[in-house]
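> Structure for this input, please:
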Amino acid sequence: MSLYDQIAEVLQKGQVAEVQRLVKEALDQGLKSEGILNEGLLKGMMDIGDRWKRNEAFVPEVLIAARAMNGGMEVLEKALADEDVKPKGTVVMGTVKGDLHDIGKNLVVMMMKGAGYKVIDLGVDIPAEKFVEAAEAHQADVVCMSALLTTTMPYIKTVVDEFENKGVREKYAIMAGGAPVTEEYVKEVGGDFYTKDAVSAADKLAEIIN
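Here you go, the predicted structure:
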């Protein structure tokens, strides 16, 4: 089994220290950081994401795999910077104002990072102007919102309207999701994309950013 395959395998088991050891070993052997990222870390995350889609893995397993991914990235980041490996794109992510739910958002963030995107995680209870400020400051490709309550879902429109009011709506793709949210609702309030879960959100980025 190659080092790449070993990294992918232990990542799916959530073994942070072992992932870090194998990533360091791969670097010490002179393997390129981009290969370690794509063939090892990202492959492991995509594999467990696919298993989750097929109901063969559960949220806790995905979460511990994502933590292992983050652990591997800590070791790999300097080498990626030295090799000038760029992220696939930049996403601003947050739970809308009035909503303090973060488990779903955190899972989306982990899956997006695991797919090779830079994610600016704003946290929870985020007002519309903060989404705009972050998108502008980080030159984001996509703005992603989470709303887990029927009472906070209408704030998605408030955020979209803020981008319109600031004259920057056309610069960004806007994605939204959460338990009460539907594709029809997102389109109705002026958004672009809806995804029903974290894996779908990461997959959708590949369609949006090319």
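> okay, CA-based contacts and neighbour counts for the rest of this
Will do.
> What about G177, how many residues nearby?
By other Cα atoms under 10 Å, the residues close to G177 number 28.
> try R67
19.
> again, but for E25
13.
> same check, this time on A137
For A137, using other Cα under 10 Å, the count is 9.
> From V108, how far out is it?
21 Å (Cα to Cα, to the nearest Å).
> now the other sequence, so there's something to compare against:
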Amino acid sequence: MDKMKELAEKVEKGKNQEVPALVQEILDGGATPYDVLLNGLQAGLLIIGERFKKDECFIPEVLLSVRAMKAGMKILEPLLAEAGSEPIAKVVLGTVKDDLHDIGKNMVGMMLEGSGFKVIDIGINVSESAFLDAVMREGPDILAMSALLSTTMPYLKTTIDTLKEHGVRDKIKVLVGGAPVTEEYALESGADGYAPDSAHAVDKAKELIMQKISK
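Just a heads-up that it's a prediction; the model follows:
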């Protein structure tokens, strides 16, 4: 089997103990760090993401794949930094006010990082003003917000309204999700995009970045 395909397969299957040695072997064979990232680690994560979207696997399997990718990234990160490799885009991520759920948010963050985004995770129970502060401080391309309760969903809209009031809404794309959130509700709240799960969040984030670039 081709070594790069083997690496992608090991990431997909969550073989975190075997990934680092194979990454090093491929690098020693002459591959660039970016090539290993794109065609090995990210390729494996893409496969598990597609399977997750089709309900062919479950959250624990996705988490194992993410862990395997992170094991490989420990070798690649310093090499990519040395080569001046830039992330696709920067994302500020958080769960809205009065909402203490973080599993879904964490999965979105890990999948985005694994797909080449720089993620600034500001945690759970994040107020409108805290989201605003993070956006103004970090200057992200995307603000990603999660609401896991029907009682906290309205904070998606109030946060977006706060961004509008302070003149920063049009500078970023807003992506929202969470168990009770629907695409219709997301758009009514003023968001640019909606994702039902972590795998779709990666696709939507890439789509939003393309929209931002094309303006």
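> Just the helices from structure 2, written as ranges.
With DSSP state H as the criterion, structure 2 has helices at 3-12, 19-28, 33-36, 42-53, 59-82, 103-114, 128-138, 154-165, 183-188, 198-214.
> G116 of structure 1 against K88, yeah?
Yes. Between G116 of structure 1 and K88 a contact is recorded at 5.8 Å, counting by Cα atoms under 8 Å.
> on that earlier part again, the helices of structure 2: which one's closest to L148 of structure 2?
helix 103-114 (8.6 Å; Cα to Cα).
> The closest one packs against which elements?
helix 42-53, helix 59-82, strand 90-95, strand 118-121, helix 198-214 (3 or more Cα pairs under 8 Å, 6 or more residues apart in numbering; DSSP states H and E).
> Tell me what angle that helix forms with helix 59-82.
Following axes from the mean of the first three to the mean of the last three Cα atoms, to 10 degrees, one obtains 40 degrees for the angle between helix 103-114 of structure 2 and helix 59-82.
> what's the mean deviation for helix 103-114 of structure 2 versus structure 1?
Once the two models are superposed, helix 103-114 of structure 2 sits on average 1.1 Å from its counterpart in structure 1 (mean Cα distance after the TM-score superposition for structure 1).
> That helix: which residues count as buried?
For helix 103-114 of structure 2, a neighbour-count test (16 or more other Cα atoms under 10 Å) marks G104, K105, N106, M107, V108, G109, M110, M111, L112, E113, G114 as buried.
> Now distance to V92 of structure 2 too, for those residues, in JSON lines please.
Below are the buried residues of helix 103-114 of structure 2 laid out as JSON lines (distance: Cα to Cα, whole Å):
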{"residue": "G104", "distance to V92 of structure 2": "15"}
{"residue": "K105", "distance to V92 of structure 2": "11"}
{"residue": "N106", "distance to V92 of structure 2": "12"}
{"residue": "M107", "distance to V92 of structure 2": "14"}
{"residue": "V108", "distance to V92 of structure 2": "11"}
{"residue": "G109", "distance to V92 of structure 2": "9"}
{"residue": "M110", "distance to V92 of structure 2": "13"}
{"residue": "M111", "distance to V92 of structure 2": "14"}
{"residue": "L112", "distance to V92 of structure 2": "11"}
{"residue": "E113", "distance to V92 of structure 2": "12"}
{"residue": "G114", "distance to V92 of structure 2": "15"}
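> contacting residues for the residue nearest the centre of structure 2?
The geometric centre of structure 2, computed from its C-alpha atoms, lies nearest to L112 (Cα atoms, centre = their mean), at 1.9 Å. Counting by Cα atoms under 8 Å, 6 or more residues apart in numbering, L112 of structure 2 touches K118, V119, A201, V202.
> if we go to 10 Å?
88-91, 106, 118-119, 198-199, 201-203, 205-206 (Cα atoms under 10 Å, 6 or more residues apart in numbering).
> try D121 of structure 1
V91, V92, M93, G94, T95, K105, N106, V109, A134, C144.
> Just tell me what the third one corresponds to in structure 2.
Yep, that's M93 of structure 1 we're talking about. With the correspondence set by TM-score structural alignment, M93 of structure 1 lines up against L93 in structure 2.
> What count of nearby residues applies to its match?
Using other Cα under 10 Å as the criterion, the residues surrounding L93 of structure 2 number 28.
> How about G167 of structure 2?
Residues lying near G167 of structure 2 (other Cα under 10 Å) number 10.
> How much space separates it from V36 of structure 2?
G167 of structure 2 is 40 Å from V36 of structure 2, by Cα to Cα.
> how about the nearest residue to E39 of structure 1, chain neighbours excluded?
In space, and not counting its chain neighbours, E39 of structure 1 is closest to Y4: 5.6 Å by Cα to Cα, 6 or more residues apart in numbering.
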